[in-house]
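In: With the input below, show me the fold.
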Amino acid sequence: MSGYANPDRPDERLSTAEREEAVTRLSEFHVEGRITSPEFDERAAAARAAVTRGDLVPLFADLPSAGPSWESEPWAAAPAASAATGTPGPPLPPPPASAALAAGPARTSRALGGRVGDTVMALTPFLALALFFLFGFAGGFVWSWLWFLIIPIVAIVIYGPTGKPDSER
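Out: Purely as a prediction, here's the structure:
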């Protein structure tokens, strides 16, 4: 619906494809949980019955914009109506760029013991180095290097031998 966005012409008639695109956008808001099922049904029916671009404005007035493609939508570009006074208000601002970055999936540790396992793995090289010098000075450095084998052994115990994520095991 980006080709017909013109807030100067709210009386311009909609095509059937434009109405269906509005219903699709409402469906996205329903999936996101921004509108309930009864609200979606009501708004979708109103979008399918809309005749002009101005008819779509109240259906999206209380919903946030969602990026560059949404900003070109006619109901986002047209001024939103104030619920209290019925007078036009300012257009909805675009979402902040940081919101998209913060919306990423939560990171979880695959380590045995979670964060504790991660911490143990991070400290293992320092333990190996301390044991290397402790036993090296006490009994000789010939076999002292074997303490560094603790690092891969601890990694296998904590992360598992396959190296695959838990969901693929």
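In: use CA for all of it now, contacts and neighbours both
Out: OK.
In: if I pick the nearest residue to Val142 once chain neighbours are set aside, what's in contact with it?
Out: Spatial nearest neighbour of Val142, chain neighbours left out: Gly136 (7.6 Å); criterion: C-alpha to C-alpha, 6 or more residues apart in numbering. For Gly136, the contacting residues are 142-144, by C-alpha atoms under 8 Å, 6 or more residues apart in numbering.
In: next up, for comparison:
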Amino acid sequence: MSTPAMPDPGRHPRGQRSGGILSLPPRAAALIMGFTPIIALWMFFATYRAISYSWVWLVAIPVIGVLIYGPRADPRD
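Out: A predicted model of the protein is given here:
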């Protein structure tokens, strides 16, 4: 009897990439989404006195999410 092949822990179980415009491996997508709020908040505070519309940096958080995962991403993945 042969044992079933175990999936690589670094890959998505179905071997798929993210479903958005930027097709990334799941680990890279999660890394970028993890750093996006930190970078957006830092850019907001770095520019809030220089430009009156520094709040636009905070819009990057959902925009990056849509670019990486797509507008109809399954939250269970």
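In: and the residue nearest to Val142 of structure 1, what pairs with it in structure 2?
Out: Using TM-score structural alignment, the partner of Gly136 of structure 1 in structure 2 is Tyr48.
In: Give me the neighbour count for Ala30 of structure 2.
Out: 16 (other C-alpha atoms under 10 Å).
In: and it, what element?
Out: Assigned by DSSP states H and E, Ala30 of structure 2 belongs to helix 26-47.
In: quick one: which of the contacts of Gly136 of structure 1 is nearest Ala100 of structure 1?
Out: Nearest to Ala100 of structure 1, judged by C-alpha to C-alpha, of the contacts of Gly136 of structure 1 is Ser144 at 50.8 Å.
In: Ala28 of structure 2 pairs with which position in structure 1?
Out: Under the alignment by TM-score structural alignment, Ala28 of structure 2 pairs with Val116 in structure 1.
In: now Gly65 of structure 2
Out: By TM-score structural alignment, Gly65 of structure 2 lines up with Ala155.
In: hang on, its match packs against Met121?
Out: Yes. Between Ala155 of structure 1 and Met121 there is a contact at 6.5 Å, judged by C-alpha atoms under 8 Å.
In: Show the contacting residues for the residue most central in space within structure 2.
Out: Structure 2 has Met33 as the residue nearest its centroid, 3.2 Å off, counting by C-alpha atoms, centre = their mean. For Met33 of structure 2, the contact set (C-alpha under 8 Å, 6+ apart) comprises 61, 64-65.
In: List only buried entries from those.
Out: Neighbour-count burial (16 or more other C-alpha atoms under 10 Å) is assigned, among the contacts of Met33 of structure 2, to 61, 64-65.
In: Tell me which of those fall in helices.
Out: 61, 64-65 (DSSP state H).
In: can these go into a markdown table with extra columns for distance to Ser18 of structure 2?
Out: Listed next are those as a markdown table, based on distance: C-alpha to C-alpha, whole Å:
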| residue | distance to Ser18 of structure 2 |
| --- | --- |
| Ile61 | 16 |
| Ile64 | 12 |
| Gly65 | 10 |
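In: quick one: what's aligned to Ala100 of structure 1 in structure 2?
Out: When structure 2 is aligned by TM-score structural alignment, Ala100 of structure 1 is left unaligned.
In: Okay, and Ala100 of structure 1 sits in which element?
Out: Counting by DSSP H and E, Ala100 of structure 1 is part of helix 97-102.
In: Quick check: which element contains the closest residue in space to Trp70 of structure 1 that isn't next to it in sequence?
Out: Using C-alpha to C-alpha, 6+ apart and skipping the chain neighbours, the partner closest in space to Trp70 of structure 1 is Ala76 (7.0 Å). Assigned by DSSP H and E, Ala76 of structure 1 belongs to helix 74-77.
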